[in-house]
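A.B. asks: Sequence first, then the predicted structure:
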Amino acid sequence: MPSLTSAPPARPRSRVTLFGASVVCAAAALALLVLVAVRWLPLMTLDRTVAQALHRRAVTEPGLVHANRILTDWAWDPWTMRALTLVAVVVLWWRGARALAVWAAAVSLLSTLLQQGLKAAVGRERPHWPDPVDSAHFSAFPSGHAMTATVTCGLLLWLLRRRGTGPWMWWSALVVAGVSVVGVGITRLYLGVHWLSDVLGGWLLGAALVGFAVAGFARYEGRGGPVLPQRS
């Protein structure tokens, strides 16, 4: 008979692994891609409804349009995001974490190749307006701005977490990253150059890619790969 004073057996805690969450994001992105490719009517209707509502507002607010164009063309432009990744890669290489530097650079490059490949494969047209407030090139799905911002912010948060930063800086970085990822998606919709499903696809693909990258590097380290030096 078990002792009355003994502690009850611990219940196993169920937790979602990073790899599992990445699989879910990838599956959702694939499902969305298929719906876009077959032009599923409910999704197309939702896309048009959102786009038309935002465009009607945008044409009456030139000041807000100008602010959105500055954010999307400069602060959150894909090349700005890639430049931030390049800075992180150079710092990692200089500190001697060369495997991690190469890994981060490879993920950023893969993100660019993946989004451009999908754009070419899907060939989705962007919204067309008789009175556009902005313009964009190439195909629409997925949103390159949304995907690149998600990948860049995800990678930078991961690297910052590995460094062992303090709570104030960590939460500040989370806020900046969250505002950037969500904000760039909103700017693309508000300016009428993307459909809602384009932005959702970019977010999902970016999250999946970062998740797989982080899980993959953890597996690499577990097999004896070099580890990024921690701050003392």
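C.D. replies: Noted; the coordinates are in hand. Nothing here was measured: the structure is a model prediction, and the numbers come from that model.
A.B. asks: contacts, neighbours, all on C-alpha from now
C.D. replies: Fine.
A.B. asks: buried residues in the helix or strand harbouring Val34?
C.D. replies: Assigned by DSSP states H and E, Val34 belongs to helix 18-37. Neighbour counts over helix 18-37 (16 or more other Cα atoms under 10 Å) mark Leu18, Phe19, Ser22, Val23, Cys25, Ala26, Ala28, Ala29, Leu32, Leu33, Leu35, Val36 as buried.
A.B. asks: would you list these in JSON lines and tack on distance to Ser143?
C.D. replies: Below are the buried residues of helix 18-37 laid out as JSON lines (distance: Cα to Cα, whole Å):
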{"residue": "Leu18", "distance to Ser143": "24"}
{"residue": "Phe19", "distance to Ser143": "23"}
{"residue": "Ser22", "distance to Ser143": "19"}
{"residue": "Val23", "distance to Ser143": "20"}
{"residue": "Cys25", "distance to Ser143": "16"}
{"residue": "Ala26", "distance to Ser143": "15"}
{"residue": "Ala28", "distance to Ser143": "15"}
{"residue": "Ala29", "distance to Ser143": "12"}
{"residue": "Leu32", "distance to Ser143": "13"}
{"residue": "Leu33", "distance to Ser143": "12"}
{"residue": "Leu35", "distance to Ser143": "16"}
{"residue": "Val36", "distance to Ser143": "13"}
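A.B. asks: put this beside the first:
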Amino acid sequence: MQTPPVDSPPTPPRPRTALGLTWTLAACSALLLTLVAVEWGPLIRLDDDIAATTHRWAVDEPHVTQVMRVLTDWVWDTWTMRLLCAAVVLWLWFRRGDRWTAVWLGATCLLGSLLQQVLKAAVDRPRPVWPDPVDSAHYAAFPSGHAMTATFVCGLLVWLVHYYGASPALRRAVWAVAAVSVAGVGVTRVWLGVHWATDVAGGWLLGVLVTVLAVLVHRRRHP
């Protein structure tokens, strides 16, 4: 039997507000994807400038670069985020008894990961190439899988702690960890020279879009 949420879940946004946010995010994501796909000059030059600067820093600061590797490969890796999502799915299923939300969370994470791979294959953007690389990565660049996965996993978990009426202290802590994780993983990907800045921006936008769409689906079932 499903255990109902306690305390006061966050007030749902007005339908028009939620719909407007969804369309805005979708439009921004589509615009950025299009500009990247057609290799719009000003955007490419901006990416080149940012990449050249951060790569120089990465080469000049090997100790910082090593920390960035640990953070991106272990703390904020896509599989770390997926395992976190799986752990919450199990908690929802067995401890909360909220099987619908458990399935919803697992399905959202799965579909978000599939969307990421489809877009990578469709855009097929090359990653930065360096004569003296400090790290390496595989597959196409846009969008950043690390940034997108961290964004929708953290976004969904932030929403869930509000939905279940967690204490203000816990909500603030989760918000802080989520914000640092989402911003931090983007910084590591650009610092290590394995993504362009717009790959990360695209991952953030798409991650927020996945989160908003998932919350709208959940609220249709539990208004």
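C.D. replies: The structure has been received and is ready for your questions. The structure displayed is predicted, hence computed values, not measured ones.
A.B. asks: Could you tell me the TM-score of the two chains?
C.D. replies: Scored against TM-score structural alignment, normalised by the length of the second structure, the superposed chains reach a TM-score of 0.91; 209 aligned residues with a Cα RMSD of 1.3 Å.
A.B. asks: circling back to that earlier point, neighbouring contacts of the helix or strand following the helix holding Val34 of the first structure?
C.D. replies: Per DSSP H and E, the first helix or strand lying C-terminal to helix 18-37 of the first structure is helix 41-58. The contact list for helix 41-58 of the first structure (Cα atoms under 8 Å, 6 or more residues apart in numbering) reads 35-36, 64-65, 127, 133, 189-192, 194-197.
A.B. asks: Just to be sure, which of those are found in helices?
C.D. replies: Judged by DSSP state H, helices contain the following of the contacts of helix 41-58 of the first structure: Leu35, Val36, Leu64, Val65, Leu189, Tyr190, Leu196, Ser197.
A.B. asks: what's the mean distance for stretch 199-208 of the second structure versus the first structure?
C.D. replies: Taken over the aligned residues, the distance from stretch 199-208 of the second structure to the first structure averages 0.3 Å (mean Cα distance after the TM-score superposition for the first structure).
A.B. asks: so that stretch aligns onto which residues of the first structure?
C.D. replies: Mapping stretch 199-208 of the second structure onto the first structure (TM-score structural alignment) gives residues 198-207.
A.B. asks: contacting residues around the matching stretch?
C.D. replies: 22, 25-26, 28-29, 32-33, 111, 140-151, 154, 181, 185, 188-189.
A.B. asks: okay, stretch 121-141 of the first structure sits on what stretch of the second structure?
C.D. replies: The aligned range for stretch 121-141 of the first structure is 122-142, by TM-score structural alignment.
A.B. asks: Can you give me the end-to-end span of that stretch?
C.D. replies: For stretch 122-142 of the second structure, the first-to-last residue distance is 9 Å (Cα to Cα, to the nearest Å).
A.B. asks: List the buried residues for it?
C.D. replies: Here stretch 122-142 of the second structure shows Val123, Arg125, Arg127, Pro128, Val134, Ala140, Ala141, Phe142 as buried, counting by 16+ other Cα under 10 Å.
A.B. asks: circling back to that earlier point, hmm, which two among the ones in helices among the contacts of helix 41-58 of the first structure are most spread apart?
C.D. replies: Within those, Leu35 and Leu64 form the most distant pair, 32.1 Å apart (Cα to Cα).
A.B. asks: okay, the angle between the helix or strand encompassing Ala121 of the first structure and helix 18-37?
C.D. replies: Element membership for Ala121 of the first structure, per DSSP H and E: helix 98-122. Angle, helix 98-122 of the first structure to helix 18-37, by axes from the mean of the first three to the mean of the last three Cα atoms, to 10 degrees: 20 degrees.
A.B. asks: Which neighbouring elements make contact with helix 98-122 of the first structure?
C.D. replies: If you count contacts as 3 or more Cα pairs under 8 Å, 6 or more residues apart in numbering; DSSP states H and E, helix 98-122 of the first structure packs onto helix 78-94, helix 144-163, helix 196-222.
A.B. asks: got those helices as TSV, with mean neighbour count and distance to Ala104 of the first structure columns?
C.D. replies: Below are these laid out as TSV (neighbours: other Cα atoms under 10 Å; distance: least, Cα to Cα, whole Å):
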stretch	mean neighbour count	distance to Ala104 of the first structure
helix 78-94	17	7
helix 144-163	22	7
helix 196-222	21	8
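A.B. asks: Nearest to Ser14 of the first structure, out of the ones you listed?
C.D. replies: Nearest to Ser14 of the first structure, of those and by Cα to Cα, is helix 196-222 at 18.1 Å.
A.B. asks: relative to helix 41-58, how tilted is the closest one?
C.D. replies: Going by the same axes, to 10 degrees, helix 196-222 of the first structure makes 110 degrees with helix 41-58.
A.B. asks: quick check, distance from stretch 208-220 of the second structure to the centre of its chain.
C.D. replies: Distance of stretch 208-220 of the second structure from its chain centroid, counting by Cα atoms, centre = their mean, to the nearest Å, is 14 Å.
A.B. asks: typo on my end, stretch 216-223 of the second structure
C.D. replies: Put simply, stretch 216-223 of the second structure sits 21 Å off its chain's centre (Cα atoms, centre = their mean).
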